[in-house]
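[1] starting from these lines, generate the structure:
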Amino acid sequence: MNFLPRSNFGADQEPEWRVYNKIALRLLPFLLVLYVISFLDRVNVGFAKLQMAADIGLSDAAFGFGAGVFFLGYCVCEIPSNLALQRFGAKIWIARIMVVWGLISAGLMFVTTETQFYVMRFLLGIAEAGFYPGIILYLTYWFPARLRSQICAIFFLGIAFSGVIGGPLSGWIMHALGGSLGLAGWQWLFLVEGLPAVFGGIAAFIYLDDGPAKAKWLSEPERRLVVDALTAEDLQKKAEGAGHRFGDAIRDVNVWLLAITNFALLGGTYGLSFWMPQIVKDLGVNNLLINGLLTAIPFTAASIAMIVVGKHSDRRNERKWHTAICAFVGAGGLVLSGMFGFNPYISLFGLSVAVAAALAGLAVMWALPATIQTGAAAAAGIALMATIGNLGGYTMPFILGWVKQLTQRVEFGLYAMAVMMVIGGLVMLVIPKLRRSATAPVRRDEVMSAT
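    Next up, the predicted model:
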């Protein structure tokens, strides 16, 4: 199975094509499964709300705050976590993150008050901090910049797959297990979808390697090819003025502007993910199983869009316009869904466009941070972008919940997210580093000359 097409490599790059596909086959399916587990644990609260709101007295505004407060804990610990991953190694740190967050996620089944809900969501954010930016950083240890848009697109399929799988699965768990052993359906949901993270963490410790230099499943020539290419790329970035210290990332305006775009796209993604079951319910769908199936449609569209846009971006070696256009298209989808809220078919189509565009834009955008920074600066820059972006994961669900409770209409919240996506797209177009130069692919002769 080849994740990377032959057309992405030159006529004399057969060895590179084979070794990078070998790495992709080894890492991406496993990391994809971990991300599906991760995203399910973040957003299954949207399905749980359909029952737990009445059980513990949770208002729309309180749910929006509780859903989003996860990201406050997440953001506080994200940069330290990514720096710790670089220091202690990926396999230990990713395993630690997953085991702790799995236990806390399952523990949400015991909440009985709004305050307990807030505290557990905040702790869950602290526990999971660093997983998402940590994996992005980890992928830069294996793949050169020119391949990362497709690689990120494949990894981000975890968001889409969690939507495709998670909706029907969550609906089935709550429908089939509700009342068993005296537990409500939402309690079973947290338990059944929380424990896999614990087992995933144990598997990560056993399965992952900290980098290509330690990968025994690669031959010595294969290890050398990958390490030499990445070393040459780092030298090239440093020669072009890329920072490599922690402070370089914090001072780099390009990183902060990328973080704003990430805020817009990721905030829109999370806002829709948290509220999708309620939005579909408001369209007149009350059956949990059918609700779950319908919420899978936008994420199915997103899984296709991410691969198509990612491949096109890598083929054209262009990131700026791909990301910006996705942001604008996503905003249009949100406006369409809000304007035609009275028509469930058009509204669901608009949501599908919005989710697909936002996720496709994210996949392309995340190919950029490691082309601007290297070393500790790359780790800090990626974590900073994820931190700012995940603040959008707090802001957007809260705005949707607050607006819905205030007006009893969700479309105004969709319009607010659309405005933020437009701003994110415009910011992408003015990033200085992207206006001055484009990321150039590292050729085999450059690698050999650098080593």
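
[2] make it CA atoms for all contacts and neighbour counts henceforth
    Noted.

[3] who are the neighbours in contact with the residue nearest to Ala90 when sequence neighbours are not counted?
    With C-alpha to C-alpha, 6 or more residues apart in numbering as the criterion, Ala90 has its nearest non-adjacent residue at 5.3 Å, and that residue is Asp210. Shown in contact with Asp210 (C-alpha atoms under 8 Å, 6 or more residues apart in numbering): 89-91.

[4] in TSV, list those along with neighbour count, distance to Gly330 and secondary structure.
    Shown next, in TSV, are these (neighbours: other C-alpha atoms under 10 Å; distance: C-alpha to C-alpha, whole Å; DSSP: H, G, I helix; E, B strand; the rest coil):
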residue	neighbour count	distance to Gly330	secondary structure
Gly89	15	36	coil
Ala90	24	33	helix
Lys91	21	35	helix
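
[5] this one next, for a side-by-side:
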Amino acid sequence: MNNNKNTLSGVHQMDSASYAQESRAPAEDRTALDEAVKRSFRHLLPLLFACYVMAYIDRINFGFAAITMNSDLGVTLTQFGLAGTLFYAAYFFFEIPSNLLLERFGARRWIARIMITWGLASMATCLATGPWGLYIARVVLGIAEAGFVPGVLLYLTFWIPAAKRGRANALFMIAQPMAIMLGSPLSGAILAAMDGYLGMKGWQWMFIIEAIPTIILGLMVLKYLPDGPHKARWLTPAQSNALMAELASEQVTGKVETSRVSIKPLLNAPFVFTCFAYFSLVASLSTLGTWSPLIIKEIFSGSSVLNIGLAAAIPGLAAIIMMPLLSGSSDRRQERALHFALAAILSAFGWFATTQIGNPTLQLIGLIAATAGGFSAMPILWTIPPTMLSRIARPMGIAVISSCGILGSVISPTANGMLREATGSYVATGWLGVFWMVTTAVLLVTAVKLQQSMKKSNAG
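    Just a heads-up that it's a prediction; the model follows:
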């Protein structure tokens, strides 16, 4: 298939040396540009947000299923953790190929394919009858879902200028805590209300019911998501041209790029530090996504699954409030490192509070802080890679960073399952969370400082 035929955006189509040279200046028509950005937010973010809500619900419902599923299938906490690890391992191995295929086939087709197949795979989890069935279901789900998040983040870089990208990333990623806030009570209600209906367990119904919206949204993506500004019917030609020119003017280097994929732009210290920072951040967030229901169950021993679901919604609500505020402040000040560090340290303090056994109120407040801080740090981090990478290097670079995050998720579920069985509590999980969040703060601040030093050296 011709690469110029299936593109992420009009910027992708205009790879000629003449366009690259002509579009170095910012767009002259600021009114058209501002309107194009506003319309992009209005037309793209709601659909992508809804898709990510369902993506994250399909992750956190695994933790809720464990409340009753583990005993039904004879699954130990270590085996449950291993099943979570296998999901992320499969996701990891298919992450980069999926992101490159998204660029080749176009966002509309590829994101729709991802959503439809992962909806079907998530639904099939209800067929598991033991540990091995659970392992297989999670591997298939990981393969199906691979590439969704980095694909959308890549897609947004060809619609939203860098100065507005923190807010765009936050509006997209608020879907994660929104999924926690909505999915937690929903999952708890399904587990409680549907158990035994038509001879099936509540956790089986949960996987079936929560997969249906994902498949429907996949079909909506296929119909409504434009492949790029040049195909957006809701942009005028002047708005489309202004937006493409502005995005083209943000290239990292002044060199005319070729279409050849290379790893050379990724072999520098700021990029490597960013990869490790994301590894640590996601290791913490995946712990929250997988284990929060079980941690809350232990904090409030004896609570019903419905009450656990309601309690688990509170941290998500806190993150929803904090994410746009912090990202908006970061955009207004055009400052990333300090905002990221503040969010990460808040999360680290939250994890510390979860270790205070005997004080359930403080532990719940800690879980709220760990969630709000961790999720608020993520959209700020994702504003940084596009400033390090040229347009041609972005598909590979964003996929590599995302894959490093998935590696954090590979380690986290099994490690926490083993720690829980070895110690009899989640105190060690809390201390591990402190380590992850302090580490990510140090690494990302270092990456930003190194990048600034490199820019000054190149300018001199």
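
[6] so what number do they get for TM-score?
    Scored by TM-score structural alignment, normalised by the length of structure 1, the superposition of the two chains gives a TM-score of 0.91; 425 aligned residues with a C-alpha RMSD of 1.8 Å.

[7] possible to save the contacts of Asp210 of structure 1 as JSON lines with distance to Ala377 of structure 1?
    JSON lines is the format used below for the contacts of Asp210 of structure 1 (distance: C-alpha to C-alpha, whole Å):
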{"residue": "Gly89", "distance to Ala377 of structure 1": "17"}
{"residue": "Ala90", "distance to Ala377 of structure 1": "17"}
{"residue": "Lys91", "distance to Ala377 of structure 1": "21"}
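
[8] looking at those, which is nearest Val100 of structure 1?
    Lys91 (14.5 Å; C-alpha to C-alpha).

[9] quick one: residues contacting the aligned partner of Ile279 of structure 1 in structure 2.
    Alignment note (TM-score structural alignment): Ile279 of structure 1 maps to Ile295 of structure 2. Listed by C-alpha under 8 Å, 6+ apart, the contact partners of Ile295 of structure 2 are Tyr426.

[10] tell me the SS of Ile295 of structure 2?
    Recorded secondary structure, Ile295 of structure 2: helix (DSSP: H, G, I helix; E, B strand; the rest coil).

[11] could you say which helix or strand holds the closest residue to Ser286 of structure 2 other than its chain neighbours?
    Of all residues not flanking Ser286 of structure 2 in the chain, Ser409 sits nearest, at 5.6 Å (C-alpha to C-alpha, 6+ apart). Using DSSP states H and E, Ser409 of structure 2 falls within helix 394-423.

[12] next one: Ile159 of structure 1
    Ile159 of structure 1 belongs to helix 148-177, assigned by DSSP H and E.

[13] equivalent range in structure 2 for that helix?
    Against structure 2, helix 148-177 of structure 1 falls on residues 165-194 (TM-score structural alignment).

[14] show me which residues of the matching stretch are buried.
    165-192, 194 (16 or more other C-alpha atoms under 10 Å).

[15] and if you look at stretch 241-256 of structure 2?
    Going by neighbour count (16+ other C-alpha under 10 Å), the buried part of stretch 241-256 of structure 2 is 241-251.

[16] ok, now stretch 21-33 of structure 1?
    For stretch 21-33 of structure 1, the neighbour count (16+ other C-alpha under 10 Å) marks 21-24, 27-28, 30-33 as buried.

[17] residue range for it in structure 2?
    Under the criterion TM-score structural alignment, stretch 21-33 of structure 1 matches residues 38-50.

[18] mean deviation, the matching stretch versus structure 1?
    Here the mean offset of stretch 38-50 of structure 2 against structure 1 after fitting is 0.7 Å, by mean C-alpha distance after the TM-score superposition for structure 1.

[19] what distance separates that stretch from the centre of its chain?
    16 Å (C-alpha atoms, centre = their mean, to the nearest Å).

[20] once you drop chain neighbours, what's closest to the counterpart of Pro150 of structure 2 in structure 1?
    Aligned counterpart of Pro150 of structure 2 in structure 1: Pro133 (TM-score structural alignment). With sequence-adjacent residues excluded and distances taken as C-alpha to C-alpha, 6+ apart, Pro133 of structure 1 is closest to Ala383, at 5.5 Å.

[21] that neighbour and Ile79 touch, don't they?
    Yes: the criterion here is C-alpha atoms under 8 Å, and Ala383 of structure 1 meets it with Ile79 at 4.9 Å.

[22] quick one, which of the two is more surrounded?
    Comparing Ala383 of structure 1 with Ile79 by other C-alpha atoms under 10 Å, the one with more neighbours is Ala383, at 31 against 24.

[23] counterpart of the more buried one in structure 2?
    When structure 2 is aligned by TM-score structural alignment, the residue opposite Ala383 of structure 1 is Ala399.

[24] just checking, the residue nearest to Ala90 of structure 1 is part of a helix?
    No: applying three-state DSSP, one finds Asp210 of structure 1 to be coil, outside a helix.

[25] aligned to it, what sits in structure 2?
    The alignment partner of Asp210 of structure 1 in structure 2, by TM-score structural alignment, is Asp227.

[26] repeat that for Phe122 of structure 1.
    In structure 2, Phe122 of structure 1 lands on Val139 (TM-score structural alignment).

[27] show me what contacts its match?
    Contact analysis of Val139 of structure 2 by C-alpha under 8 Å, 6+ apart lists 86-91.

[28] out of these, which comes closest to Pro395 of structure 2?
    Tyr91 (16.4 Å).

[29] wait, that closest one touches Ile143, no?
    Yes: counting by C-alpha under 8 Å, Tyr91 of structure 2 does reach Ile143; the two are 5.4 Å apart.

[30] who has more neighbours out of the two?
    Neighbour count, other C-alpha under 10 Å: between Tyr91 of structure 2 and Ile143, Tyr91 has more, with 28 against 23.

[31] element containing that one, please.
    Tyr91 of structure 2 belongs to helix 77-105, assigned by DSSP H and E.

[32] okay, and that helix goes to which residues in structure 1?
    Under TM-score structural alignment, the match for helix 77-105 of structure 2 is residues 60-88.

[33] centroid residue for structure 2?
    Val149 (5.1 Å; C-alpha atoms, centre = their mean).

[34] against Phe172 of structure 2, how distant is that residue?
    Distance, Val149 of structure 2 to Phe172 of structure 2, by C-alpha to C-alpha, to the nearest Å: 10 Å.
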